[in-house]
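Visitor: pasting a predicted model and its sequence here:
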Amino acid sequence: MTYITKDKALTINGKTWWVNSQKSGLFKPMLVSMIYQLDVMLTHHSKVHVLRFDLRLYKYTDDNKIIEVFLRRLKKWLKRKYELKRVGYAWARELETAKNQHYHFALFLNGHKINYPQELIKKILAIASQIDTSAFIPDNCYYNIKRGDYESIQAAIWRLSYLAKARGKGYKAKQTKNYGTSKLLPQTSLKV
């Protein structure tokens, strides 16, 4: 059973965050998974670059295979270009008034290696066009957050909470997921 919350704040791992639960509410398990992956990145890196974008499909699909292809290509490029050891991410599938689903994305990257997304955005747009989708980059699409800086992390989490909104979810084949996240594990001793 899916748990939808309309709470304006959530406590996760002992920290309380303001979330954007207006109107349809938020899928709490989805949001907790997303915030957990961001938290994990902050155990590995004292600075994390968060980039928000969307992928729009030209035709409906019953599965999320396009996301697997997109992520595989993007992660390969990121690891080669920036020598990243890990790529954190979260995505959410939605279908509202359009006939085709779209995906909201957030990337969590080592902020010591990338802090401005201009080249990354070009690559996202290129990969999207190669796999017959289009990418949309919203205004104010990125955050540079620092471990221990509640305000910078809070701003990113407020934005991430939009991905977990209940509206537009569930219109999919039974076996298809509404969202996905990276599976990064926390660093046991904090590194810079």
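Guide: Nice, thanks for sending it over. Numbers count the residues shown, from 1 in each chain.
Visitor: going forward, measure contacts between C-alpha atoms and count neighbours the same way
Guide: Noted.
Visitor: which residues in the chain form strands?
Guide: Using DSSP state E, the strands of the chain run over 4-5, 9-12, 15-18, 26-27, 47-57, 88-94, 102-110, 133-136, 142-146, 179-181.
Visitor: only the buried residues of the last one, if you could.
Guide: By 16 or more other C-alpha atoms under 10 Å, the buried positions in strand 179-181 come out as 179-181.
Visitor: before we move on, what about the fifth one?
Guide: Judged by neighbour count (16+ other C-alpha under 10 Å), strand 47-57 contains these buried residues: 47-57.
Visitor: ditto for stretch 59-76
Guide: Across stretch 59-76, burial judged by 16+ other C-alpha under 10 Å covers 64, 66-67, 70-71, 74.
Visitor: presented hereafter is structure B, for comparison with structure A:
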Amino acid sequence: MQQPVLSLPQSINLLTSHRDNGHYTLIHSTTYIHNGLAYKLNHDPLSKRSSPIRKEIIDRFIEQLHAMLSHYDELFAFRFDLSVPEGMSVAESNKLVSKLFTKLRGEFTAKSWNGQRIVNCGYGWGGEIETAKQLHYHCWIALPYFQVRTAGFADTGIVGRINRIWSELTNGASRVHVPEGRYRIKRGDHGSLVDMVERISYIAKNRGKYSTGKGQQTFSASRVKFKTAITLH
């Protein structure tokens, strides 16, 4: 396996290509350039405890955030984690996570969000399983700020809805955890986007990804289309 040169911790786009358990590319640098813009990643190439980032995942996440910013001047975003019932297969739990976002989008069609429905919702998820640990999922969601300005709690707001839907899908056997960090992302303020990307790059870390190379998903994301070709930076 090709090994990266780690002498420059601030090196940019230090990549290696891999074909074990599928074909993927790893980013071994702290700073990453995507479409001419620089982002910080949750990775320290000098630390043995830190994991390189999967390029295919972080690229998709960045593109979806930009797509959302083509529709809205400001976004509200946060990360959340999902546990799954013990012993559930990867294929089955992947389907449940997809159903979660499908049902959540369905609830956005009601005109109860600042008197309107939420037209576009950006999101992404990544499955993770490490030695002697149960499969779990790290997720993020980005919504129009003029309609959603808080994550809520276990029984209210967006978090309340996620918690209720996930409990229904898993028959109350699993939970939702919302770590610290809420993000207000503004079009034209690249720094606000950098903070969010650094936060969700953790979801794209290579450690714990379980792909067998046989079509088993390790991540997914929304499919928001760009509204215009406006400059977002």
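Guide: Perfect, thanks for sending it. Source: prediction; values computed, not measured.
Visitor: re the thing from before, how about JSON lines for the buried residues of strand 179-181 of the first structure, with distance to Gln154 of the first structure added?
Guide: Listed next are those as JSON lines, based on distance: C-alpha to C-alpha, whole Å:
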{"residue": "Tyr179", "distance to Gln154 of the first structure": "21"}
{"residue": "Gly180", "distance to Gln154 of the first structure": "21"}
{"residue": "Thr181", "distance to Gln154 of the first structure": "19"}
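Visitor: want to throw the buried residues of stretch 59-76 of the first structure into a markdown table with distance to Lys8 of the first structure?
Guide: Output for the buried residues of stretch 59-76 of the first structure, formatted as a markdown table (distance: C-alpha to C-alpha, whole Å):
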| residue | distance to Lys8 of the first structure |
| --- | --- |
| Asn64 | 30 |
| Ile66 | 33 |
| Ile67 | 30 |
| Phe70 | 33 |
| Leu71 | 31 |
| Leu74 | 34 |
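Visitor: now the aligned partner of His34 of the second structure in the first structure: closest residue in space, sequence neighbours ignored.
Guide: Alignment note (TM-score structural alignment): His34 of the second structure maps to Ile12 of the first structure. Closest residue in space to Ile12 of the first structure, ignoring its immediate chain neighbours: Val32 at 7.0 Å, by C-alpha to C-alpha, 6 or more residues apart in numbering.
Visitor: do you know how far the one you found is from Leu38 of the first structure?
Guide: 10 Å (C-alpha to C-alpha, to the nearest Å).
Visitor: more neighbours, the two?
Guide: Neighbour count, other C-alpha atoms under 10 Å: between Val32 of the first structure and Leu38, Leu38 has more, with 28 against 17.
Visitor: so the more buried one makes contact with Phe108?
Guide: Yes: shown here, Leu38 of the first structure and Phe108 form a contact pair, counting by C-alpha atoms under 8 Å, at 6.5 Å.
Visitor: quick check: neighbours shared by the two?
Guide: Gly88 (C-alpha atoms under 8 Å, 6 or more residues apart in numbering).
Visitor: how about the helices in the second structure?
Guide: For the second structure, applying DSSP state H gives helices covering 55-69, 90-107, 157-169, 190-200.
Visitor: other residues contacting the second one?
Guide: So that's helix 90-107 of the second structure. With C-alpha under 8 Å, 6+ apart, helix 90-107 of the second structure has contacts from 84, 121, 127, 135, 161-162, 165-166, 169, 216-217.
Visitor: and stretch 54-68 of the second structure, by the same measure?
Guide: Contacts of stretch 54-68 of the second structure (C-alpha under 8 Å, 6+ apart): 24-27, 34, 75, 120-124, 142, 197, 201, 204-206, 219, 221-227, 232.
Visitor: ok, 7 Å please
Guide: For stretch 54-68 of the second structure, contacts defined as C-alpha atoms under 7 Å, 6 or more residues apart in numbering pick out 24-27, 122, 124, 197, 201, 204-206, 221-222, 224-226.
Visitor: ok, now stretch 169-181 of the first structure?
Guide: 30, 33-34, 62-64, 89-95.
Visitor: still on that earlier bit, can you list the helices of the second structure in CSV and add distance to Ser17 of the second structure?
Guide: Below are these laid out as CSV (distance: least, C-alpha to C-alpha, whole Å):
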stretch, distance to Ser17 of the second structure
helix 55-69, 10
helix 90-107, 25
helix 157-169, 36
helix 190-200, 22
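Visitor: and those, which is most packed in?
Guide: Most buried of the helices of the second structure by mean neighbour count (mean count of other C-alpha atoms under 10 Å) is helix 55-69; its value is a mean of 22.
Visitor: give the aligned range of that one in the first structure.
Guide: Using TM-score structural alignment, the partner range for helix 55-69 of the second structure is residues 28-42.
Visitor: got the buried residues for stretch 133-152 of the second structure?
Guide: 135-145, 147-151.
Visitor: now, the most widely separated pair of those residues?
Guide: Leu135 and Gln147 (32.9 Å; C-alpha to C-alpha).
Visitor: can you give me the distance of the counterpart of Gly188 of the second structure in the first structure to Lys47 of the first structure?
Guide: In the first structure, Gly188 of the second structure lines up with Gly148, judged by TM-score structural alignment. According to C-alpha to C-alpha, Gly148 of the first structure stands 10 Å off from Lys47 of the first structure.
Visitor: cool, Ile137 of the first structure as well?
Guide: Ile137 of the first structure is 22 Å from Lys47 of the first structure, by C-alpha to C-alpha.
Visitor: what would the contacts of stretch 169-181 of the first structure look like in a markdown table with distance to Trp17 of the first structure?
Guide: As requested, those are exported to a markdown table (distance: C-alpha to C-alpha, whole Å):
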| residue | distance to Trp17 of the first structure |
| --- | --- |
| Met30 | 15 |
| Ser33 | 14 |
| Met34 | 13 |
| Asp62 | 34 |
| Asp63 | 32 |
| Asn64 | 30 |
| Tyr89 | 19 |
| Ala90 | 18 |
| Trp91 | 20 |
| Ala92 | 20 |
| Arg93 | 23 |
| Glu94 | 24 |
| Leu95 | 27 |
